[in-house]
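Visitor: Sequence first, then the predicted structure, then my questions.
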Amino acid sequence: MRQTWRWFGPKDRVSIDDMLQAGVQGVVSALHHVPTGAVWTPEEIARRQDDLARMTDGSPSGLAWEVVESLPVSEAIKTQTGDWRAHIQNWITSMRHLKAAGIDVICYNFMPVLDWTRTDLAWRRPTGARCMRFDFTDFAAFDIHILQRKGAAEDFPEEVRDEAARRFAAMDNAAREALAGNVVFGLPGAAESFTLQDVRDLLDSYAPVTDAVLRRNFHAFLEEVAPVAQDLGMRLCCHPDDPPFGLLGLSRIMSTEADYAERMAAVDLPANGITLCSGSLGARPDNDLPGMMDRLGDRVHFLHLRNVRRDSDAIRGSFFEDEHLGGQTDMVALVAAVLREEARRRAAGRADATIPMRPDHGQDILDDIGRGGQPGYPAIGRLKGLAELRGVEAALSHGA
């Protein structure tokens, strides 16, 4: 596995120096300041490459931008409304510019409205560490009583509705605002700017988009972009839904192995691939991560390795982001499956035999607490996770 690290750009509280000291081999980044649907120009791509090529003192870092995460897919493309055709062409143009800059791997997602959803961005663990948590009942309180989405109550079991009402009644205004802010943080680029009415308006735009329509629109997108990626020698890899079950009345079509198999078959090209995120997929008890790696591994172009611990075996339920070796996904078995796939690729002479991996998320520990970094992306917590994953890989590879 090639060890990479996500970097959010010059404003990231985790510096290039920090990444070097963590011993990473490559960088995962994106142009978050470019509006969704617009073209990523060669100049902006080169500027980001220059940013990460130097340490704080100006000396060369030796690091390169190797994976894009994410080149965003606009809501217009997902709903096939407005300027969606122009947005697809801009996505393709951006892809060509990235290839010209030497970047071959693009991670993206097709989640409606929310890129990810949590109800607590700094949940305290018994050790004093902080992590992100999705509490299903708190989310119901947000959906039913704060957002007041039409029909929301019918989407939750009676016992969850009742407990959500009790929790909401016990919250003061500050607690209600904090919960809403945590949920809205998962809107792309919207942490500080989106209002609840903006969320309602976005949800309204999805009213005609049934599960079947969203799948059709995704396939139409793939039919346009995947052949170009194949011709360019690029690898596209779709990230799973996070969490991998329906929320806010929206369809989820990248939550299970069957979803991935259907999407890969829809445009059956090697370039049309998978970001295997063990944390997102692991939030469902019916997802077998080592098995998915064995069965779908030839199309896995990017790995997010993190772990979660679920409160129950319900398909839709609460979970928190555990230590990398501490959750309910058998990380040793998953890494073993990755190494088997890499060995198969080497035997077949594939140029992509080494799969880029990043230690996804991490708990805030030690000096991470109070740093004010991007939620889920601490310096020391990720370094701890990376060290553990390195150890697993080294042990499994010993003598091979």
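Guide: All right, it came through fine. Every value quoted in this text rests on a predicted model; they were computed, and no experiment measured them.
Visitor: From here on, just use CA atoms for contacts and neighbour counts.
Guide: Will do.
Visitor: So what's the residue count around A400?
Guide: 6 (other C-alpha atoms under 10 Å).
Visitor: Now the element after the strand or helix carrying E177, going C-ward?
Guide: Following DSSP states H and E, one finds E177 within helix 173-184. Per DSSP H and E, helix 173-184 leads on to helix 196-205 as the next helix or strand towards the C-terminus.
Visitor: also this one, for the comparison:
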Amino acid sequence: MRQTWRWFGPNDGVGIDEMMQAGVEGVVSALHHLPTGAVWSGQEIARRQREIATRVDGSASGLAWEVVESLPVSEDIKKQSGDWRAHLAAYKQSMANLAQAGIEVICYNFMPVLDWTRTDLAYRVRHGGTAMRFDLHDFAAFDIHILQRPGAAESFPVGVAEIAAERFAKLDDAARQALTTNIVSGLPGAAEHFSLDDVRAHLAQYTEISAETLRGHLIDFLAEVAPEAERLGLRLCCHPDDPPFSLLGLPRVMSTEADYSAVMQAVDLPANGITLCSGSLGARDDNDIPGMMERLGDRVHFLHMRNVTRETPGLPCSFHEAEHLGGDTDMVSFIAAVLREEARRRDAGRSDASIPFRPDHGQDILDDLNRRPQPGYPAIGRLKGLAELRGVMTALCHAEHGLRL
């Protein structure tokens, strides 16, 4: 398992020197300053590579850009409307430029309109630190009373709308704005941020797009880009929906093992792969994360290791970001399944036997609380998570267990 760390670029509050002190082996990054649909030029890619390779004092860091997260898929491609064919051509050119630069793994997602969605970015947890949280009743208060989406009240389970109305009535203007800002935050680190009118306009464009239609568009996209990725020596890996259930009436197509199996079978190429995120998928109690790794492991190209604690039963549910070994997912069993997959790959002579992973998200603890980092990406909270994961890996790889790094 190759230990990596997400970096949002020069404006990230956690720098290259700090990543080195964390002991990471590679870097996960993207060109967040470029608009979705634009070509990632060789010059821009090389600039990011140089930034990663250089410490504050100008000396070599020894780190390299190893995983792209994310090369974003435009809304036009997802809807197959507007400039989607031009965006598809740009996507292929960006892939070619990344391959030319020696980068082999590209993570992306196919979530409509919004990326990961949370109602609270600084929820106070038991030990006094903070974590990101999705509260179903707060989200319903936003959907029904702030966004005022037609039919929103009827889209939630019985009793949720009533509690949401009570919650909304207790919010002052500042709290309503804070809730809106938390939810409508666009892509983390990206140049795009949506207003309420933007969200309403995007939602209107999805009213006629069902989950079946969106899945068909994803398969069409992959039928175009996966053969090109195969030719270029790239590995594409789709991130799951976050949360893994429908929000705002939007379709979801990568929320379960069945979703992944269908898309992997539809475009059955090794380059068409999976970002197995234990946090996103773990927000559903019917997702067996270690089992998914066992059954789908040969197509897993990238791992996000984080944990969530589900606060309410059923779907949709409330949850918060837990400590990496402290949530509802059995992280020890998950890591053991990853190590078994890596052993199978080594025995088969695969060049991608070591699967890159990163400690995804993290609770804000200690000095993180003063740094005000990118939401979900604290320095110390992620370092703690990486240390815990590294400890599990080391224990499982002890000679008596017959596994090795």
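Guide: That came in fine, so what should we check first? None of the values given here were measured: they were computed from a predicted structure.
Visitor: Let me see the TM-score of these two.
Guide: TM-score for the superposed chains, counting by TM-score structural alignment, normalised by the length of the first structure: 0.99, backed by 400 aligned residues with a C-alpha RMSD of 1.0 Å.
Visitor: Once aligned, what mean separation remains between the helix holding E177 of the first structure and the second structure?
Guide: By mean C-alpha distance after the TM-score superposition for the first structure, the fitted helix 173-184 of the first structure averages 0.3 Å away from its aligned residues in the second structure.
Visitor: list the buried ones in that helix?
Guide: For helix 173-184 of the first structure, the neighbour count (16 or more other C-alpha atoms under 10 Å) marks 176, 179-184 as buried.
Visitor: Now do the strands in the second structure.
Guide: 2-6, 26-29, 65-69, 105-109, 120-124, 130-134, 235-239, 272-277, 300-305, 307-310, 319-322, 356-359 (DSSP state E).
Visitor: Closest one to A101 of the first structure out of the buried residues of helix 173-184 of the first structure, please.
Guide: V184 (33.5 Å; C-alpha to C-alpha).
Visitor: Next, the contact list for that closest one, please.
Guide: Residues in contact with V184 of the first structure (C-alpha atoms under 8 Å, 6 or more residues apart in numbering) are 114, 117, 190-191, 194.
Visitor: So which of those is the closest to H87 of the first structure?
Guide: Proximity of those to H87 of the first structure was ranked by C-alpha to C-alpha; the top entry is L114 with 18.7 Å.
Visitor: That closest one contacts L187, correct?
Guide: Yes. At 4.7 Å, L114 of the first structure counts as touching L187 under the criterion of C-alpha atoms under 8 Å.
Visitor: Common neighbours of the two, please.
Guide: The contact sets of L114 of the first structure and L187 do not overlap (C-alpha under 8 Å, 6+ apart).
Visitor: What about G391 of the second structure, how many residues nearby?
Guide: 12.
Visitor: how about N182 of the first structure, what's its match in the second structure?
Guide: N182 of the first structure maps onto N182 in the second structure when the alignment is built from TM-score structural alignment.
Visitor: Excluding chain neighbours, what is closest to its match?
Guide: Ranked by C-alpha to C-alpha, 6 or more residues apart in numbering and with sequence neighbours excluded, the top spatial neighbour of N182 of the second structure is T119, at 5.6 Å.
Visitor: same question, L232 of the second structure
Guide: Per C-alpha to C-alpha, 6+ apart, closest to L232 of the second structure is A99, 6.3 Å.
Visitor: Looks like the one you found contacts E230 (just checking).
Guide: No. Using C-alpha under 8 Å, A99 of the second structure is not in contact with E230; the gap is 10.8 Å.
Visitor: separation between the nearest residue in space to T256 of the second structure that is not next to it in sequence and L276 of the second structure?
Guide: Using C-alpha to C-alpha, 6+ apart and skipping residues adjacent in sequence, the residue nearest T256 of the second structure is N287, 6.4 Å away. Using C-alpha to C-alpha, to the nearest Å, N287 of the second structure is found at 12 Å from L276 of the second structure.
Visitor: Between those two, which is the more surrounded one?
Guide: Higher neighbour count among N287 of the second structure and L276: L276, with 26 against 18, using other C-alpha under 10 Å.
Visitor: Name all residues that make contact with that one.
Guide: Shown in contact with L276 of the second structure (C-alpha under 8 Å, 6+ apart): 239-240, 293, 300, 302-304.
Visitor: Kindly report the same for C317 of the second structure.
Guide: With contact set as C-alpha under 8 Å, 6+ apart, C317 of the second structure has these partners: 135-136, 283, 310-311.
Visitor: ok, of these, which come out buried?
Guide: Buried subset of the contacts of C317 of the second structure (neighbour count, 16+ other C-alpha under 10 Å): 135-136, 283, 310.
Visitor: coming back round to it: what would the strands of the second structure look like in JSON lines with distance to A164 of the second structure?
Guide: Formatted as JSON lines, the strands of the second structure follow (distance: least, C-alpha to C-alpha, whole Å):
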{"stretch": "strand 2-6", "distance to A164 of the second structure": "35"}
{"stretch": "strand 26-29", "distance to A164 of the second structure": "37"}
{"stretch": "strand 65-69", "distance to A164 of the second structure": "35"}
{"stretch": "strand 105-109", "distance to A164 of the second structure": "30"}
{"stretch": "strand 120-124", "distance to A164 of the second structure": "15"}
{"stretch": "strand 130-134", "distance to A164 of the second structure": "14"}
{"stretch": "strand 235-239", "distance to A164 of the second structure": "30"}
{"stretch": "strand 272-277", "distance to A164 of the second structure": "29"}
{"stretch": "strand 300-305", "distance to A164 of the second structure": "32"}
{"stretch": "strand 307-310", "distance to A164 of the second structure": "19"}
{"stretch": "strand 319-322", "distance to A164 of the second structure": "16"}
{"stretch": "strand 356-359", "distance to A164 of the second structure": "33"}
